[in-house]
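Student: Structural data only, the sequence is not supplied:
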């Protein structure tokens, strides 16, 4: 008698465990970055760059929120194409870089 193999997770279970938290993380980081850009002037960005980044954050947040609504409305049956995820990842990384530069600037001013 062979030992039973653990059952493989279904595609839906994988989506629920990986995609749902990932989408929520995008919303979290987009909100944090938006708050920073709305409340502080980044001297290392032009006003146009800062406004452009803020506009891209707002658009990406709407896209992610739409993906979350579709995911929930279908009971976790719908995924997100990696072509959509990649720009969101890049935007989060860009925001982390802006926040890092902002922290370095603030630390240097004390």
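Tutor: Sure, I can see it. Note that this is a predicted model, so its numbers are computed, not measured.
Student: make it CA atoms for all contacts and neighbour counts henceforth
Tutor: Fine.
Student: I figured residue 34 was touching residue 55, is that so?
Tutor: No. Applying C-alpha atoms under 8 Å as the test, residue 34 and residue 55 come out as separate, 9.1 Å apart.
Student: who's more crowded, those two?
Tutor: Higher neighbour count among residue 34 and residue 55: residue 34, with 20 against 13, using other C-alpha atoms under 10 Å.
Student: another one to put next to it:
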């Protein structure tokens, strides 16, 4: 192996760990928004369901982070798991952006 090439474990640590932290951060922000505000363009049922999806994803991310730590960075995550998290974060970003625009808030 070329010495300048990172090992698989190093790549996981460099890429997966910050990615999981990002998911944790954005799910937490979205959770806070949905718990503290009434989103006028979502029905109460839709807002509740979105909050439940975020809570489920938060649990999954927390579990993935624990597994990553327990295995000393040797456990990866299948992209089939990551893609729905990414889609949920994107959905939350869109809702937060629209909420800010409708309420006259800047970033």
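Tutor: Arrived safely, thanks for sending. Small disclaimer: the values here were computed from a predicted structure and weren't measured.
Student: can you pull the contacts of the most centrally placed residue in structure 1?
Tutor: Geometric centre of structure 1, nearest residue: residue 26, 1.9 Å, by C-alpha atoms, centre = their mean. The contact partners of residue 26 of structure 1, by C-alpha atoms under 8 Å, 6 or more residues apart in numbering, come to 61, 64, 88, 89, 92.
Student: Please produce JSON lines containing these, extended by neighbour count, secondary structure and distance to residue 40 of structure 1.
Tutor: Converted to JSON lines, the contacts of residue 26 of structure 1 look like this (neighbours: other C-alpha atoms under 10 Å; DSSP: H, G, I helix; E, B strand; the rest coil; distance: C-alpha to C-alpha, whole Å):
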{"residue": "61", "neighbour count": "21", "secondary structure": "helix", "distance to residue 40 of structure 1": "20"}
{"residue": "64", "neighbour count": "23", "secondary structure": "helix", "distance to residue 40 of structure 1": "24"}
{"residue": "88", "neighbour count": "22", "secondary structure": "helix", "distance to residue 40 of structure 1": "22"}
{"residue": "89", "neighbour count": "12", "secondary structure": "helix", "distance to residue 40 of structure 1": "23"}
{"residue": "92", "neighbour count": "20", "secondary structure": "helix", "distance to residue 40 of structure 1": "18"}
